[in-house]
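Undergrad: Need a 3D model of the following:
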Amino acid sequence: MMKSVSAEILLKRIGRSLGSLHLSTATQVQPNTKTHSFRTEENNVLNHTLDHVGQYYRIPNDEKKIYLYGGLPKSYQIQTRTFNETCLMIRKPAIDIMNCLKSIDYTKPAVRFVLFGKKGNGKSLSLAHILHYAHKTEFLLVHVPWVGNWMRRCKEISHSETKEGFIDLNIDAAAWLVHFKSQNEHLLSKPEFRTTQDHVWSKREVTPKDSPLVELVDHGINRLKYASNCIVILAEEIKQLSRAGVCKTLVAIDGFNAFFYPHTRVFAEKKEVIPPHRITLTEAFLNLTKFDWNNSAIIVTVDEIAIAEEDHKSHLPRYLLGKDGFEHLDPFVPVFVDHYTPKELTSCMDYYRERKWVRYVPGQDKELSLLSASNPYKLMQLCTSL
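TA: The predicted model follows:
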């Protein structure tokens, strides 16, 4: 009798312990089992509105090819491989520009937008979101992933054969042509994309008028010494095609202010520093960012880390572009990219928890918000060690 009573009491105690353990576990996982409001089911970028701000959308695998050769920051690319999916947060600056692109009168001169904000606030990812939208709406994309790579980490230099005193970055130029061809393959195959004039490269090499535009691109890729000059010619051909109504063009350049910062790391003989205005590629993209053409829109970012300056006094366009750069773009529409709002920071942390990147701890979001100052890049760095 005593044994059965003891067993009964023991079973009750075990039941109470299991019950308290179940409640404790439920309390711990509750933040992770709530409705996933940080994701949107609307993965079609054409349907994104301000109602989706602060939510993540997944880029379909067949549409990720526009970032194959650049477009996402390297640290974010590593994260997408870790999470086994490519997701972007929908943010207000990108939606504002996309709404403008829907309502612009493309018969008028090109409208220019400048994304600015403190480093790490998400300018490049906002530009990536806009690129996805432009790709889906059949824009011809002229996208430079990061100008700073040309001005500070160029692969090789050579003297221009067509412009005395200019420097060619032909390996970088050929790589960009591959990027351009990859992003616009679906458009370049159309018969209306043809050259508007003859282009003579040498006594034996000519790209005649009415050749497919892709032949001009391929010539720059296959004949490396002409790659930089090919981009200069391609820039003018794109402007002519847009003026003629063959296509709508979106020019998107990340780190545009590097074109105007005099202290590059491009050196000629005797360690002479070559300023950007003497680099052939600069001529091409300054031509594309003028407003002397239509059927186009121009979006650039200005960034503190695009230039080799340690003590940054300001993140504002007037300071980063300098007098020449500001006058080149003026007039333009400034678009400020701020740090995360409380809703965006919560969405980011919920996404990290869903991907098993961080573990839930009470009060974690508030603490990380203070440590990172709600800066997206700093928040990502802080979470890598959690």
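Undergrad: use CA for all of it now, contacts and neighbours both
TA: Fine.
Undergrad: hey, where'd the helices end up in the stretch 251-386 of the chain?
TA: 280-288, 317-329, 342-354, 364-372, 376-383 (DSSP state H, counting those that start in this stretch).
Undergrad: Now distance to residue 91 and mean neighbour count too, for those helices, in CSV please.
TA: Formatted as CSV, these follow (distance: least, CA to CA, whole Å; neighbours: other CA atoms under 10 Å):
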stretch, distance to residue 91, mean neighbour count
helix 280-288, 27, 20
helix 317-329, 21, 17
helix 342-354, 8, 19
helix 364-372, 18, 14
helix 376-383, 12, 16
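Undergrad: Quick one: distance of the longest helix along the chain to the chain centre.
TA: Assignment by DSSP state H gives helix 2-33 as the longest helix of the chain. Offset of helix 2-33 from its chain centre (CA atoms, centre = their mean, to the nearest Å): 52 Å.
Undergrad: Heading C-terminal from that helix, find the next helix or strand.
TA: Proceeding N to C from helix 2-33, the next assigned helix or strand is strand 56-58, under DSSP states H and E.
Undergrad: Packing partners of that following strand?
TA: Strand 56-58 makes packing contacts with strand 87-89 when contacts are defined by 3 or more CA pairs under 8 Å, 6 or more residues apart in numbering; DSSP states H and E.
Undergrad: swap the cut-off to 10 Å and go again
TA: strand 87-89, helix 342-354 (3 or more CA pairs under 10 Å, 6 or more residues apart in numbering; DSSP states H and E).
Undergrad: Quick one: closest of the helices of the stretch 251-386 of the chain to residue 78.
TA: Closest to residue 78 of the helices of the stretch 251-386 of the chain, according to CA to CA: helix 376-383, at 11.6 Å.
Undergrad: mind checking how far the closest one is from the chain centre?
TA: With CA atoms, centre = their mean, you get 18 Å for helix 376-383.
Undergrad: Here is the second sequence; please produce its structure so I can put it next to the first one:
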Amino acid sequence: MLKSVETIFKRTISHKKTRVFLLSTAAQTKNEERLSSFRTTENDPVKHTTDHLSQFYKVDEKDKKSLFLYGGLPKSFQLQAKTFNETCLMIRQPAIDIINCIKSIDFSKPAVRFVLYGEMGSGKSLSLAHVIHYCFRNNFLIVHVPWLGNWMRRCQEYSNSETKEGFVDLNIDAAAWLLHFKTQNTHLLSNPDIKTSEDHVWSKREVTPAGSPLSELVEHGINRVKYASTCAVILCDEIKKLSTQGVCKTLVTVDGYNAFFYPNTRVYTEKKEVVHPHKVTLTEGFLNLSKFDWNNGVVVLTVDEIAIAEKDQISHLPKYLLGKDGFAHLDPFVPISVPNYSKKELLSCLDYYRERKWVRPFEGQDEELSFVSGNNPYKLMNICAPL
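TA: A predicted model of the protein is given here:
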């Protein structure tokens, strides 16, 4: 009798051990599946679809240097990418929506304008970066202002315009932007068809004749900084003509576009009077490109509360941030909301951080970080950052 009880006891213990082993193995397999699902092997944005939503893709280092060497990615994100030794963007619905629209646009019709909007830190700039990467791979000519707030709130230098009375030039910022434009479009500027349509006279000895490569106009603005702002405006006008003629497709993107319509800049005249954005020479070129009176192009803009640095803002919606004049200038446009992370996106982001050994896992971590961050991408990144 005693021997049979002992046998039953051993069998029960053995069964429990087997059950625990099977459960732990199943849990481990589930965790491995989850950890492998946050990253996609499809790193070409041209092939991204809704099947890749919430997954991270790796931006090719060569593409990153071409597109974002002089701006376009938030500084905090760049620091994180440097720490992780790779630049990965999450494939999110707003970017996929715009990419799908671009794929089906009739470019013979007037340029379509998209406006990305959302709460601070929701990921508007990174969604814009994804769209830029897609258009770069599709051989669009890219006209990209990485952050307009830098021009209107933190310009490096300002002076009275030599070509337009009553206007103010931001020549150092304009020359830096021309270099950014040149770097992004090196592969297209060598095209002999991309050339100037008319003579541009700078002085008695300096002329850019009609039929010159567009790169010559860009180089002139970089080398002769006093003409950089005027060069940027003329460049925008020439690009508009080239696109309308069907020579190239153009993507126009401005991050923080609403700063063009906010009167309280930190640009001043010689008498220390505040200059309205519409009296800044550079503004003319980009307002011209954001109209719909041309074709063979697409315009993707963001509006952001930080771009104007105004306290007590009551809304992040385009109608409020653009104001009456800005809204009228863009109307009609396609609004694209950039929300905070969904549950799936949050888990994908945390799995990426764990894979990079950026956070150490513990029980209930997902729920706690979701609650503390409110699923806001920027807040989540800051919470997970080192002390």
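Undergrad: could I get the helices and strands packed on strand 56-58 of structure 1 as CSV with distance to residue 15 of structure 1?
TA: Shown next, in CSV, are those (distance: least, CA to CA, whole Å):
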stretch, distance to residue 15 of structure 1
strand 87-89, 44
helix 342-354, 31
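Undergrad: Nearest to residue 32 of structure 1, out of the ones you listed?
TA: That would be helix 342-354 among those, by CA to CA, at 6.9 Å.
Undergrad: packing partners for that closest one?
TA: Partner elements for helix 342-354 of structure 1 (3+ CA pairs under 10 Å, 6+ apart): helix 2-33, strand 56-58, strand 87-89, helix 364-372, helix 376-383.
Undergrad: okay, it sits on what stretch of structure 2?
TA: Aligning helix 342-354 of structure 1 against structure 2 (TM-score structural alignment) gives residues 343-355.
Undergrad: mean deviation of that stretch from structure 1?
TA: For stretch 343-355 of structure 2, the mean deviation from structure 1 after alignment is 0.2 Å (mean CA distance after the TM-score superposition for structure 1).
Undergrad: what comes into contact with that stretch?
TA: Residues from elsewhere that reach stretch 343-355 of structure 2 (CA atoms under 10 Å, 6 or more residues apart in numbering): 31, 34-39, 53-56, 84, 88, 90-92, 340-342, 356-361, 365-367, 369-370, 375-377, 380-381, 384.
Undergrad: could you redo the last one with a cut-off of 7 Å?
TA: For stretch 343-355 of structure 2, the surrounding residues in contact (CA atoms under 7 Å, 6 or more residues apart in numbering) are 35, 38, 54, 55, 359, 360, 366, 375.
Undergrad: Next: stretch 256-265 of structure 1.
TA: Here stretch 256-265 of structure 1 makes contact (CA under 7 Å, 6+ apart) with 147-148, 151-152, 273-276, 282, 300-302, 306-307, 320-321, 325.
Undergrad: Can you give me the end-to-end span of that stretch?
TA: Terminal residues of stretch 256-265 of structure 1 lie 16 Å apart, using CA to CA, to the nearest Å.
Undergrad: Could you give me the buried positions within it?
TA: 256, 257, 258, 259, 260, 261, 263, 264, 265 (16 or more other CA atoms under 10 Å).
Undergrad: tell me which of the residues you listed is nearest to residue 249 of structure 1?
TA: residue 256 (17.6 Å).
Undergrad: quick one: that closest one and residue 144 of structure 1, what's the gap?
TA: As judged by CA to CA, residue 256 of structure 1 and residue 144 of structure 1 stand 9 Å apart.
Undergrad: Counting by contacts, list what the helix or strand hosting residue 97 of structure 1 packs against.
TA: Following DSSP H and E, one finds residue 97 of structure 1 within helix 92-103. When contacts are defined as 3 or more CA pairs under 7 Å, 6 or more residues apart in numbering; DSSP states H and E, helix 92-103 of structure 1 packs onto helix 123-136.
Undergrad: what inclination does the helix it packs on have with respect to helix 92-103?
TA: Going by axes from the mean of the first three to the mean of the last three CA atoms, to 10 degrees, helix 123-136 of structure 1 is angled at 30 degrees with respect to helix 92-103.
Undergrad: how much distance is there from helix 123-136 of structure 1 to the middle of the chain?
TA: Worked out by CA atoms, centre = their mean, helix 123-136 of structure 1 lies 6 Å from the chain centre.
Undergrad: and after that helix, which helix or strand comes next?
TA: Proceeding C-terminally, helix 123-136 of structure 1 gives way to strand 140-144 as the next helix or strand, assigned by DSSP H and E.
Undergrad: Specify the angle between that following strand and helix 123-136 in degrees.
TA: Interaxial angle of strand 140-144 of structure 1 relative to helix 123-136 (the same axes, to 10 degrees): 160 degrees.
Undergrad: For strand 140-144 of structure 1, which helices and strands make contact with it?
TA: Using 3+ CA pairs under 7 Å, 6+ apart, strand 140-144 of structure 1 is in contact with strand 249-253.
Undergrad: Tell me which residues are up against the strand it packs on.
TA: 139-145, 242, 295-301.
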